[in-house]
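**Student:** have a look at this prediction, sequence included:
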Amino acid sequence: MLRTVNRVLLGLLGLGLFALGGGVLLGALDLQRHWDFDVPGWWPFRGPDDVVLGTWGRTRWREEDWWWPTVIAVLAVLLALLLWWLLAQRRHRLDQVLVDSEDGAPARLNGGTLENVIEEEAQALDGVSRAHVRLTGRRTAPTARVRLLLEPHADPTGALGRLSRETLAHARDSTGLDRLPSKVRFRAARHRAERTV
């Protein structure tokens, strides 16, 4: 529910900014005169000579040294928050997975629990030092993002094969999913050299 609300709010915000930018562009290119149409009386940008911020607005706070740096800082923070909000929608962690219980009603499996089970089984593979799993996507069609930290002696091809054939296949079969698309990233563990006397 929260994810849907976030996406609707982002869509409305984007639509509003698009309409505002389009209106300013209409005035700047003088399209209402070229295409012979009129804009509403309350619209401030009627032609190429109109500006977004007039002389009074620019000079009103001229004596205050703090005003423009504060405005720019607030706008920069607002932009950063909006970008973070947008990126948070893409990387949404799956809180539940719908499992086919074969009685007509799907059961809900905690996404964090499934992530922990996949992590533990992946860490038990030969050559894997640590594993981190995150489930994203939809509750009925999750995607697994797996990061493996491999020991120096580990064979990445073998680890990937066993992860696909065993760990991810077990997770897919136990949840009754037809498929469990996965993105796997490897990183090699680095050990400090120890000096022996």
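**Tutor:** The structure has been received and is ready for your questions. Residues are numbered from 1 along each chain as shown.
**Student:** when you work out contacts or count neighbours from here on, use the C-alpha atoms and nothing else.
**Tutor:** Fine.
**Student:** please enumerate the helices of the protein.
**Tutor:** 2-28, 31-34, 55-59, 67-90, 111-123, 156-162, 169-175 (DSSP state H).
**Student:** in a markdown table: the ones you listed, plus mean neighbour count and distance to Thr143.
**Tutor:** Formatted as a markdown table, these follow (neighbours: other Cα atoms under 10 Å; distance: least, Cα to Cα, whole Å):
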| stretch | mean neighbour count | distance to Thr143 |
| --- | --- | --- |
| helix 2-28 | 13 | 17 |
| helix 31-34 | 13 | 47 |
| helix 55-59 | 9 | 51 |
| helix 67-90 | 12 | 12 |
| helix 111-123 | 18 | 11 |
| helix 156-162 | 15 | 16 |
| helix 169-175 | 16 | 11 |
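**Student:** for Trp43, find the nearest of these.
**Tutor:** helix 2-28 (8.6 Å; Cα to Cα).
**Student:** hmm, back to that, export the helices of the chain as JSON lines, with columns for distance to Ser129.
**Tutor:** Listed next are the helices of the chain as JSON lines, based on distance: least, Cα to Cα, whole Å:
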{"stretch": "helix 2-28", "distance to Ser129": "34"}
{"stretch": "helix 31-34", "distance to Ser129": "63"}
{"stretch": "helix 55-59", "distance to Ser129": "60"}
{"stretch": "helix 67-90", "distance to Ser129": "28"}
{"stretch": "helix 111-123", "distance to Ser129": "6"}
{"stretch": "helix 156-162", "distance to Ser129": "11"}
{"stretch": "helix 169-175", "distance to Ser129": "20"}
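**Student:** another structure for you, compare them:
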Amino acid sequence: MRQVRRTVNRVLLGLTGLVLLGAGGLVLAGGLGVPEKGRGLPAGWPWDAPGDVLLRAADRTRWAGSGWWWPVVIAVLAVLVLLALWWLLAQFRNRRLREVLVDTGDGEGALLRGRALEDVLAAEAESADGVHRAVMRLTGRRREPHVRARLLLEPHADPAGAVHLLSTRAVAHAREATGLPELPAEVRLRAVRHRAERVT
């Protein structure tokens, strides 16, 4: 889902950028009087002089008298508003999870603070050799949480070993303790940078 949202964001931003760039270029060309200077632009260029408007009165009112015009305009605008709202809400869908539903075995369940589980995961990950610091973040739903981990590794650390220990120790222990059937984790690794010390 996160990858799909990232792809949709890039496509929407790319298309919006292309439309704005094209519209800005056309307006700039008209404002600078490029068409009337004959700079090799196509025939029938809509803006012949800097004083021209983007849409002439005839173009703005061409279909205003038709019965289908206003319903189509309203429908298109409504769809655009709904798409914009969907896109806006999707940005906050993977925010930090406040609570995790723990299976207590009696059919009732209990709520565990997400921050507490994040702290336990981080502490266990930092206990591994070569892990300088671990930052955990829970996303998703209460019944289906996801772990987003960032590990800051020492120069001597083994990245593959650190990821393996995280999955087999910290994440596995958290999954067993909460009774979750699965606990997916996404791990990002970075190397710690120590300041060089002056030797005298």
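**Tutor:** Thanks, I have the structure now. In this text, all values refer to a predicted model and were calculated from it rather than measured experimentally.
**Student:** can you calculate the TM-score here?
**Tutor:** Scored against TM-score structural alignment, normalised by the length of structure 1, the superposed chains reach a TM-score of 0.59; 131 aligned residues with a Cα RMSD of 3.1 Å.
**Student:** which one of the helices of structure 1 lies closest to Val97 of structure 1?
**Tutor:** Per Cα to Cα, nearest to Val97 of structure 1 of these: helix 111-123, 5.8 Å.
**Student:** quick one: map Asp100 of structure 1 onto structure 2.
**Tutor:** Asp100 of structure 1 maps onto Asp103 in structure 2 when the alignment is built from TM-score structural alignment.
**Student:** hmm, back to that, out of the helices of structure 1, which gets nearest to Arg147 of structure 1?
**Tutor:** helix 111-123 (9.4 Å).
**Student:** the closest one vs structure 2, average distance?
**Tutor:** Its matched residues in structure 2 lie on average 0.5 Å from helix 111-123 of structure 1 after superposition (mean Cα distance after the TM-score superposition for structure 1).
**Student:** in structure 2, what range does that helix match?
**Tutor:** Going by TM-score structural alignment, helix 111-123 of structure 1 sits over residues 114-126 in structure 2.
**Student:** stretch 141-157 of structure 1 now?
**Tutor:** The aligned range for stretch 141-157 of structure 1 is 144-160, by TM-score structural alignment.
**Student:** check which residues of that stretch are buried.
**Tutor:** Pro145, His146, Val147, Arg148, Ala149, Arg150, Leu151, Leu152, Leu153, Glu154, Ala157, Pro159 (16 or more other Cα atoms under 10 Å).
**Student:** same deal with stretch 88-101 of structure 1?
**Tutor:** Arg93, Leu94, Asp95, Gln96, Val97, Leu98, Val99, Asp100.
**Student:** what separation is there between the equivalent of Ala188 of structure 1 over in structure 2 and Glu154 of structure 2?
**Tutor:** Correspondence of Ala188 of structure 1 to structure 2, assessed by TM-score structural alignment: Ala191. Distance, Ala191 of structure 2 to Glu154 of structure 2, using Cα to Cα, to the nearest Å: 6 Å.
**Student:** what of Gln91 of structure 2?
**Tutor:** On the measure of Cα to Cα, Gln91 of structure 2 and Glu154 of structure 2 end up 33 Å apart.
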